[in-house]
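Visitor: only geometry, no sequence info:
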């Protein structure tokens, strides 16, 4: 169990701020910004983050600056995510993480080139939220639980961990229950009604399809309607091969969005759901 989180003084960066946020959310201990001593590095109850010159997770030391120049881009945040067992999911499902690793280890110019954008574009992505939180973090020497900035950091860490853990649970649920239907030149994902119905039955489906390499081949989704006894039908990635305004006059369709990307039906019988899906299909000739 940690008694303290320690990181470097001076300018603050996203990697150590987010790493400290995760540790604060898990351990709810103070954060101190100063140079570590040898005793700090030897004490496993003190997490030393982004400073200290060693990566020894068994002693809760998470620095990356001693890695060679050609080491794959990892920062203090990466090391803490690894320690918490969520790094692989974070790399796959947090689109911002890899650029953050590059930015911290390679600098803004190399990162901009890697992203295929110019340096000025990187500056345009800055937010007052980023600026203020980092600036306020850089100005303090010690943060205690209950202080506003400490609580904000803890919220950030807690929300990130909850997102990753909830998403993993949702992906596992979809993997265990979903079916992939082959329909001519594409596929459709069908998620049957499993009681109890999840709060957001369609949540995580897109990420699941990405994780199994079917983000492009699946054109439509069918999933339980949490507000009714039937199903929701929607385009995946706004695929033009389906237009659900085509079924808005069907007796068992109680909603079809005017832009055609989603509809809701009270039909619970799979044969009828498939029939509605067929009626919403846009012919290849219409698309050409």
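Guide: The structure has been received and is ready for your questions. Since we're looking at a predicted model, the values are computed, not measured.
Visitor: from here on, just use CA atoms for contacts and neighbour counts.
Guide: Will do.
Visitor: now the helices: where do they sit in the stretch 151-288 of the chain?
Guide: Assigned by DSSP state H, counting those that start in this stretch, the stretch 151-288 of the chain shows helices spanning 205-211, 270-279, 284-287.
Visitor: wait, residue 204 sits on residue 171?
Guide: Yes. Residue 204 is within contact range of residue 171, at 6.1 Å (criterion: CA atoms under 8 Å).
Visitor: ranking the helices of the stretch 151-288 of the chain by burial, who's on top?
Guide: helix 205-211 (a mean of 18; mean count of other CA atoms under 10 Å).
Visitor: residue with max distance from the center of this protein?
Guide: No residue in the chain sits farther from the centre than residue 251, which is 38.6 Å out by CA atoms, centre = their mean.
Visitor: mind checking how far that residue is from residue 225?
Guide: Taking CA to CA, to the nearest Å as the criterion, residue 251 is separated from residue 225 by 17 Å.
Visitor: for residue 146, same thing?
Guide: For residue 146 relative to residue 225 (CA to CA), the value is 41 Å.
Visitor: looking at those two, which one has more neighbours?
Guide: Taking other CA atoms under 10 Å, residue 146 and residue 225 do not tie; residue 225 has more neighbours (23 against 11).
Visitor: put this beside the first:
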């Protein structure tokens, strides 16, 4: 995994702000908490590795902390300044896998809303409906600045966003590796179609959020069409949580609501809690919750 050459300033373009350079600056702040300056770079800035130049300058040179994508060919795969920063950190592939928002952000920045809508297979107006006032406020306030210093509210918020992005990507990889070591795939062989459930046993010590990333693990292993249910430790009790995967309607946990060791079954049937701990009993509960078709 790479790290940045030490820098004392982050420089990005003035004027309208976009999600890619905003988030790229956030990630850089999480690595090195320095001031942000918004102006056009001079040649001396691009040659100075102590100035991280983001999304401007027509130069991608990680050794000099230059991360711009605007010089790339018109038909280049959508790549934005955030892509380049994450790639330099060795996190890009995991980020593309774990952060569902990243690829659309690349498309939007490089291709615009019309091409992005076509790529997503939706009408153009759908893109506008997904806009968040959180995004709008942060980008608008960022665009109004010429310099941001540590201690200022927006600078501090950007650092927190960067920390959360990096922590999420790095910890999720660790979490997926943990699940791969401990999870068990149970096939319900005596039911037509042989569906499966993924069982994550209780460990010592217990993760803070035992069910975190379990659904993403199923998808990353190509098991999404086979696994219909998930069993993971209940962090509030000694038993387990039972859940549908992809809201698969073949499992209806209202069917086990009256079992003596089931203390909660949601009225819509998608999740349940049980005090049972033995694998045979957990599998039996899944079978009883299962529709035959």
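Guide: Nice, thanks for sending it over. Just so it is clear, the model here is predicted, and its values are computed rather than measured.
Visitor: could you save the helices of the stretch 151-288 of structure 1 as CSV and add columns showing distance to residue 9 of structure 1?
Guide: Formatted as CSV, the helices of the stretch 151-288 of structure 1 follow (distance: least, CA to CA, whole Å):
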stretch, distance to residue 9 of structure 1
helix 205-211, 38
helix 270-279, 59
helix 284-287, 59
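Visitor: show me where structure 1 has strands.
Guide: With DSSP state E, the ranges of strands along structure 1 come out as 4-7, 31-33, 46-49, 55-56, 61-62, 142-143, 179-183, 186-190, 218-224, 231-235, 253-256, 262-265.
Visitor: generate TSV for those, with mean neighbour count as supplementary columns.
Guide: Listed next are the strands of structure 1 as TSV, based on neighbours: other CA atoms under 10 Å:
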stretch	mean neighbour count
strand 4-7	24
strand 31-33	22
strand 46-49	28
strand 55-56	18
strand 61-62	28
strand 142-143	16
strand 179-183	13
strand 186-190	18
strand 218-224	23
strand 231-235	25
strand 253-256	18
strand 262-265	24
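Visitor: closest to residue 93 of structure 1 out of the ones you listed?
Guide: Taking CA to CA, strand 218-224 is the member of the strands of structure 1 nearest to residue 93 of structure 1, at 18.8 Å.
Visitor: and the closest one, which stretch of structure 2?
Guide: Under TM-score structural alignment, the match for strand 218-224 of structure 1 in structure 2 covers residues 227-233.
Visitor: likewise for stretch 66-81 of structure 1?
Guide: Using TM-score structural alignment, stretch 66-81 of structure 1 lines up with residues 71-86 of structure 2.
Visitor: over to stretch 188-202 of structure 1?
Guide: Using TM-score structural alignment, stretch 188-202 of structure 1 corresponds to residues 197-211 of structure 2.
Visitor: any chance you could list what contacts the matching stretch?
Guide: Contact with stretch 197-211 of structure 2 is made by 179, 182-188, 227-235, as judged by CA atoms under 8 Å, 6 or more residues apart in numbering.
Visitor: which parts of it are buried?
Guide: For stretch 197-211 of structure 2, the buried set under the neighbour-count rule, 16 or more other CA atoms under 10 Å, comprises 197, 198, 199, 200, 201, 202, 210, 211.
Visitor: the fourth one and residue 187 of structure 2, how far apart?
Guide: Computed with CA to CA, the distance linking residue 200 of structure 2 and residue 187 of structure 2 is 14 Å.
Visitor: do the same with the first one
Guide: For residue 197 of structure 2, the distance to residue 187 of structure 2 equals 7 Å [CA to CA].
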